[in-house]
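**Q** I'd like to go over a predicted model; first the sequence, then the structure.
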Amino acid sequence: MHSEIDNKYVIFKLNKEYYGVPINQVISIERMQKFTRIPNGPHYVKGVINLRGEVIPIIDLRDKLNMEIKEVDNNSRIIIVSNEDIVAGLIVDSSSEVLEISRENVDKPPNTAENDYMEYIYGIGKSDEKLIILLDLSRILEY
């Protein structure tokens, strides 16, 4: 028994590509805000924010996926996600929409070794003319 929500993804952009995370793992989408740096954290953890009384680590998703770092701008967003009791914010270039992608439109990622971040991808979704890289949050949020 699968609910409708299983096929819905929050879509965002990184480096002109579309990425998606399951909507049931997204708590909120926030505008960029000041964060407090934390010493000795992994390089991709930019700091923490206080969001409605909860301290949340902020991950630069470009950095985590070994992409070129980009300055945040007015389009940048923090997508607050949750996976197995871990809550974190992902800095993305821009957030676009919620899409429904049926299971038959999700392919396994190609088995190429050239991408450093293949381990973080669980599938490639097809919607209209867009290809959407679906991220595995359990892998992204492990330290």
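**A** Thanks, I have it. The structure presented is a predicted model; accordingly, all values stated were derived computationally and were not measured.

**Q** going forward, measure contacts and count neighbours with C-alpha atoms only.
**A** Will do.

**Q** which parts of the protein are strands?
**A** Ranges of strands in the chain, per DSSP state E, are 8-14, 17-22, 26-31, 45-51, 54-60, 77-83, 86-92, 94-100, 106-107, 121-127, 130-135.

**Q** so which of these gets nearest residue 1?
**A** Smallest distance to residue 1 across these (C-alpha to C-alpha): 15.4 Å, for strand 8-14.

**Q** so what touches that closest one?
**A** Applying C-alpha atoms under 8 Å, 6 or more residues apart in numbering, the external contacts of strand 8-14 come out as 18-24, 26, 62, 92-101, 132.

**Q** which among these end up buried?
**A** 18-23, 26, 62, 92-95, 100-101, 132 (16 or more other C-alpha atoms under 10 Å).

**Q** one step back: residue 38: which of the strands of the chain is closest?
**A** Nearest to residue 38 among the strands of the chain is strand 45-51 (5.2 Å), distances taken as C-alpha to C-alpha.

**Q** next up, a second structure to put side by side with the first:
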Amino acid sequence: MEDMNDVQNIETASDGKQYIVVRIGTEQYGIDIKYVDNIVRNQRITRIPKAQPYFKGVINLRGEIIPVMSLRLKFGLEPDEYTNTTRIIIIKLEPQSAIGIIVDEVKEVVTLSEDSIEKPTVSDASDSMVQYLSGIGKHGDGLISLLNIASVIIEKEII
């Protein structure tokens, strides 16, 4: 029974949210840890014809076929350079649907309290990026752009 009390104390003590901090290019982004299912090393990605340019293809992860997208291309940055720090983060917004996102590096897990997060304003980033951010987190002396992972993944095509 003692263990349960410890768990409850931990949960009430941490009033912030946990984010996995990743590097994409020179910027640091935070992804809400509750959406992160897995982090895997870069592996062979099978291309899919006629997919959006930022969809790199699919990977087979323990028998599950998972589409993989490049956040660099989605954000209009230089194409991915694959290094030994490149990782694919498996995101699950819903239990049955997983998607992989390629990041240059996974840095750390941070806990940010509500008062260390500011809502993004248009002046913080280019207009196109603001739609993908849920806030800007202050951590130490650095800033972390917090991704609104649902708006990054769910495609809203303007026709």
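**A** Structure's in. What do you need? Please read all numbers here as calculations on a predicted model, not as lab measurements.

**Q** may I have the TM-score of the superposed chains?
**A** Remark: TM-score between the superposed chains equals 0.92 [TM-score structural alignment, normalised by the length of the first structure]; 143 aligned residues with a C-alpha RMSD of 2.0 Å.

**Q** just give the closest residue to the alignment partner in the second structure of residue 29 of the first structure, not the sequence neighbours.
**A** Under the alignment (TM-score structural alignment), residue 29 of the first structure maps onto residue 39 of the second structure. Of all residues not flanking residue 39 of the second structure in the chain, residue 89 sits nearest, at 4.5 Å (C-alpha to C-alpha, 6 or more residues apart in numbering).

**Q** I'd say the one you found and residue 98 touch.
**A** No - assessed by C-alpha atoms under 8 Å, residue 89 of the second structure is found out of contact with residue 98, at 9.9 Å.

**Q** which of these two has more neighbours?
**A** A direct count of neighbours by other C-alpha atoms under 10 Å for residue 89 of the second structure and residue 98 places residue 89 higher, at 25 against 20.

**Q** what's the burial count for residue 64 of the first structure?
**A** Residues near residue 64 of the first structure, counting by other C-alpha under 10 Å: 19.

**Q** let me redo that: residue 115 of the first structure
**A** Residue 115 of the first structure has 11 neighbouring residues, counting by other C-alpha under 10 Å.

**Q** one more: residue 61 of the first structure?
**A** Residue 61 of the first structure has 20 neighbours, counted by other C-alpha under 10 Å.

**Q** to which residue of the second structure is it aligned?
**A** Superposed on the second structure with TM-score structural alignment, residue 61 of the first structure falls opposite residue 71.

**Q** and for residue 93 of the first structure?
**A** Using TM-score structural alignment, residue 93 of the first structure lines up with residue 104 in the second structure.
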